[in-house]
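Asks: Sequence first, then the predicted structure, then my questions.
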Amino acid sequence: MDTRPWLLLPLLLVLGVVLSYAVLSIPDPAQELPTMLTDNMTISGAHNPVSAVLLNFRGYDTLLEMGVLLAALLGVWSLDEMPTYRGSAPDQILDIMSRQLIPVFILVAGYLVWAGADAPGGAFQAGALLGAAGVLLRLCGWRVNNRYSGLPLRVLLVLGLAMFVMVGTGALLIGSEFLRYPPTVASELMLIIESAATLSIGATLAALFLGGRPKGEE
């Protein structure tokens, strides 16, 4: 008789107890946080409170999210090379649709980055659109060329995380705190970070769809 399923029961019980304790220990939400956010919007570099929180007041969270996304891709790449793709040429409908949609995806992604400081949008939404464009290109038979599957692709993948770190380090060098932007240039720095993060997120999502390390197909 296989006893392995029974060994999982105590582990699941312990996990359930730990999670229950964590949920019951959550402190009450601080009532003054919305007021603090409203009072400090003028120095955040953004008019959209979501962007102000994600890129300024709690920039550490977004920095770690970029790191987690990159780590997920490295985990996939560590398993194997991407499987050989033997698909046939796309049919006429898919080919026409991709030619019409991909430019729209790119334009809308650029708009979301630009509008993110004042309205709903931002790097993750724009990056998701770029990733979808990459997936659609792959489905249409596009291959990763040797010239782009090596160093250029890797630079693009780490660009967003590296830009976060460089801007944060620059803040330290001028005597401020890590990821605490000077109010006079906060909006410009946030736009630079979001632009770099958009490219990295789009490339990472498209690379995850490949299912392994690119082999640099011609």
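Replies: Cool, the structure landed. This one's a predicted model, so the numbers in the text were calculated from it and none came from an experiment.
Asks: contacts and neighbour counts: CA atoms only from here.
Replies: Will do.
Asks: Do a quick rundown of the helices in the protein.
Replies: Using DSSP state H, the helices of the chain run over residues 4-24, 33-39, 49-52, 59-79, 92-115, 123-139, 146-149, 151-173, 186-210.
Asks: okay, these in CSV with distance to Tyr85 and mean neighbour count next?
Replies: Below are the helices of the chain laid out as CSV (distance: least, Cα to Cα, whole Å; neighbours: other Cα atoms under 10 Å):
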stretch, distance to Tyr85, mean neighbour count
helix 4-24, 38, 10
helix 33-39, 50, 11
helix 49-52, 39, 22
helix 59-79, 16, 16
helix 92-115, 17, 16
helix 123-139, 9, 22
helix 146-149, 16, 14
helix 151-173, 19, 18
helix 186-210, 9, 23
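Asks: Okay, one more to line up with it:
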Amino acid sequence: MRRSVGTCAVAGVCLAFVITLALAVLDVAETPAQVDLPGLLSESMGKSGVEHPVTAVLLNFRSYDTLLEIGVLVIAGIAGISVSRTTSLEDPELRTTDTLLYALQRWFVPLMLVLAGYLLWAGADRPGGAFQAGAVLAATGVMMRLGGIPMDFLRPGTLLRLGLALGFAVFLLIALASAIGGGAFLAYPPAVAKQLIVLIETVLTLSIAMVLLALFVSAPVNRAEEPGEGESP
């Protein structure tokens, strides 16, 4: 009886949410656009601190959305680690003995690190930024992890917690500092806007890479699909 009541309550909440969302979408669709967003963006680029419009939108004009996205990503990383079967994040079954991979590591790891740094720096005036750089950095970590390179910072402890939360924490502190200083939430002073955006993107790169890499190494290994004895992995 209690289960059926709970199911009906959840269904009612979901139905109310769907109706509210549908009404909001219809209201937006019927409201004519009265703001020239591209023109407004072009006029405000001088105050953004960067030269690329996408970076200006994501890290300045609509930085609140990006802050929430990072928060969701951090929560996903923490949840993935929490349900992991490999509590030490050092499952030896994630490693491979492929000699080709070992040879590629010597060339690819340095190149991918340089590429991640370039994507981070290029985001100010061309396509790139923290998300792209973080993904490349995480892929570098995956290659290193598969090759058996020790990665002590992935063990549960201070370094792992710091890496997961650093980007979101710095982003939020800058937002609060701007509000306490008398400005709007996440409104950077124009004189230091570029420096603050570069700082945010740098720590976000590290946190995004850490979250993606931690999700990879904490993913459960499917024992049923492991190769049999004598077979190559």
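Replies: Alright, I've got the coordinates. Because the structure is a prediction, the values reported are computed rather than measured.
Asks: what's the closest of the helices of structure 1 to Arg86 of structure 1?
Replies: helix 123-139 (11.0 Å; Cα to Cα).
Asks: Taking structure 2 as the reference, give the residue range that closest one aligns to.
Replies: Mapped onto structure 2 using TM-score structural alignment, helix 123-139 of structure 1 spans residues 130-146.
Asks: sorry, back to before: can I get the helices of structure 1 in a markdown table with distance to Arg86 of structure 1?
Replies: Converted to a markdown table, the helices of structure 1 look like this (distance: least, Cα to Cα, whole Å):
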| stretch | distance to Arg86 of structure 1 |
| --- | --- |
| helix 4-24 | 40 |
| helix 33-39 | 53 |
| helix 49-52 | 42 |
| helix 59-79 | 20 |
| helix 92-115 | 17 |
| helix 123-139 | 11 |
| helix 146-149 | 18 |
| helix 151-173 | 23 |
| helix 186-210 | 13 |
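Asks: so which of those comes closest to Arg180 of structure 1?
Replies: helix 151-173 (6.3 Å).
Asks: Tell me which other helices or strands that closest one touches.
Replies: Where contact means 3 or more Cα pairs under 8 Å, 6 or more residues apart in numbering; DSSP states H and E, helix 151-173 of structure 1 is packed against helix 59-79, helix 186-210.
Asks: how far off helix 186-210 does that helix point, in degrees?
Replies: 150 degrees (axes from the mean of the first three to the mean of the last three Cα atoms, to 10 degrees).
Asks: what range in structure 2 matches helix 151-173 of structure 1?
Replies: Counting by TM-score structural alignment, helix 151-173 of structure 1 pairs with residues 158-180 of structure 2.
Asks: mean shift of the matching stretch relative to structure 1?
Replies: Superposed on structure 1, stretch 158-180 of structure 2 shows a mean distance to its aligned partners of 1.1 Å (mean Cα distance after the TM-score superposition for structure 1).
Asks: got it, and stretch 199-215 of structure 2?
Replies: With structure 1 overlaid, stretch 199-215 of structure 2 shows a mean distance of 0.5 Å (mean Cα distance after the TM-score superposition for structure 1).
Asks: residues in structure 1 matched by that stretch, start to end?
Replies: Mapped onto structure 1 using TM-score structural alignment, stretch 199-215 of structure 2 covers residues 192-208.
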